[in-house]
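Chemist: Pasting the sequence and the predicted model now:
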Amino acid sequence: MKKRRNLKSLLRYIYLKLLRFKDPPEKIALSFSIGVFIGIFPTFGVGGILVILISYIFKLNYLAGLLGTFIMNYFTSPFFWALSYFVGDFILTGKFEWRGFERGSFKVFAISYLLGNFIVSTTFSVISYLVVKKIVTTYRKKRGGHKPSSS
């Protein structure tokens, strides 16, 4: 029950924070979606640094990007790991089944996982762009075009 409340609080925090940025909706959504991609893709602990670096280079909102990385957390990680493996394995073999290391090679497993993860990361990144842009645009229209402060 407590974990569920924590997840709900985290999602509410991200939602409210995204609505309060001053940037245009497209910039907020792009920043967030890059964070989603990096959050799902295995970056081995340097995801936050990558988001900040990419945001700096392309003049994006690094806070929105960092918020996007929270898509990968202890609730969602098993889902994304499994989905990544199954998508990659399906692309390589045409079957949906767990084979793990039965084929005798960590290399084959890793290729399946990384291929699937790239597709999953890209898909969720595009979806998050569309959703965040819609949410921010709708919120601003309801508020009469008022741009909230970036607190």
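Modeler: It's in. Just so you know, these numbers come straight off a predicted model, no measurement behind them. Numbering: from 1, shown residues only.

Chemist: can we go C-alpha only for contacts and neighbour counts from here?
Modeler: Noted.

Chemist: which residues does G39 contact?
Modeler: The neighbours of G39, taking C-alpha atoms under 8 Å, 6 or more residues apart in numbering as the test, are 47, 68-72.

Chemist: now, among those, which is nearest to L30?
Modeler: For those, the closest approach to L30 (C-alpha to C-alpha) belongs to G68, at 9.9 Å.

Chemist: this is the comparison structure:
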Amino acid sequence: MRVRIRRARRRIREELESAFIEDYTSQEVAISFSIGLFITALPTLGTGLLMFAVLVYLFKQLSELAMLASVLVLNPFVKWGVYASSYWLGQRLLGPVPLAFDGNILAAGPDVLVRLWVGNLILAVVFATAGYLLALRSVVEFRQRRELL
């Protein structure tokens, strides 16, 4: 487990450092990472990468590498925890899902999805905000150290 964590941290660091070296401003790298975290946190069922491609095509100021680095942070193994937390948060805000024991369990589906999405949007905003601040600080510090060398 520790080896996996070290390997994942190294991959994230390498991707972010590659993004830091690109010809983007610190703010552009940070906002790209933040947008990537926001999209990756949502339950997009794999369409997040397609959204990345569309956004990078439409907005030349976005760093593709920084957006892809966010996928390494919120990888498929971590996303299940995000989904569980999202549902828990949505349930805390909107109340528990009313379940009728009439044999029609599918009737609760829309209520479950609403709670998942509400919690997920809140967590996505929190992740994006924290990601922006951390990425901006990291890029600025990385570039300052690089200039000193």
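Modeler: Nice, thanks for sending it over. Just so we're clear, the structure is a prediction, and the values are computed from it rather than from any experiment.

Chemist: and the contacts of G39 of structure 1 as TSV, adding secondary structure, neighbour count and distance to S55 of structure 1?
Modeler: Listed next are the contacts of G39 of structure 1 as TSV, based on DSSP: H, G, I helix; E, B strand; the rest coil; neighbours: other C-alpha atoms under 10 Å; distance: C-alpha to C-alpha, whole Å:
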residue	secondary structure	neighbour count	distance to S55 of structure 1
G47	helix	19	12
G68	helix	27	12
T69	helix	22	13
F70	coil	19	16
I71	coil	21	18
M72	coil	19	19
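
Chemist: so which of those hold up in structure 2?
Modeler: Contacts retained in structure 2 from the contacts of G39 of structure 1 (both residues aligned by TM-score structural alignment, their matches' C-alpha atoms under 8 Å), given in the numbering of the listed structure: 47, 68-69, 72.

Chemist: count of neighbours near L136 of structure 2?
Modeler: 22 (other C-alpha atoms under 10 Å).

Chemist: Which position in structure 1 pairs with Q91 of structure 2?
Modeler: Under the alignment by TM-score structural alignment, Q91 of structure 2 pairs with D89 in structure 1.

Chemist: ok, now how distant is its match from I119 of structure 1?
Modeler: The span separating D89 of structure 1 from I119 of structure 1 equals 12 Å under the rule C-alpha to C-alpha, to the nearest Å.

Chemist: More neighbours: which of the two?
Modeler: Shown here are D89 of structure 1 and I119; by other C-alpha under 10 Å, D89 has more neighbours (26 against 18).

Chemist: show me the residues around the nearest residue to the more buried one once chain neighbours are set aside that make contact.
Modeler: For D89 of structure 1, the nearest residue in space outside its immediate sequence neighbours is S112; the separation is 4.9 Å by C-alpha to C-alpha, 6 or more residues apart in numbering. The neighbourhood of S112 of structure 1, defined by C-alpha under 8 Å, 6+ apart, consists of 84-89, 92.

Chemist: what about S112 of structure 1, is that helix, strand or coil?
Modeler: helix (DSSP: H, G, I helix; E, B strand; the rest coil).

Chemist: Let me see the contact set for S125 of structure 1.
Modeler: Counting by C-alpha under 8 Å, 6+ apart, S125 of structure 1 makes contact with 33-34, 36-37.

Chemist: Give the equivalent position in structure 2 for it.
Modeler: Aligning on TM-score structural alignment places S125 of structure 1 opposite A128 in structure 2.

Chemist: nearest spatial neighbour of that match, skipping sequence neighbours?
Modeler: Of all residues apart from its sequence neighbours, S34 sits closest to A128 of structure 2 (C-alpha to C-alpha, 6+ apart), at 4.4 Å.

Chemist: cool, V36 of structure 1 as well?
Modeler: G68 (4.5 Å).

Chemist: So that neighbour sits against A29, correct?
Modeler: No: contact criterion C-alpha atoms under 8 Å: G68 of structure 1 and A29 do not qualify, at 9.4 Å.

Chemist: tell me which element the closest residue to H146 of structure 1 other than its chain neighbours is part of?
Modeler: Leaving aside its chain neighbours, H146 of structure 1 sits nearest to R140 (6.2 Å; criterion: C-alpha to C-alpha, 6+ apart). Here R140 of structure 1, judged by DSSP states H and E, is contained in helix 106-142.
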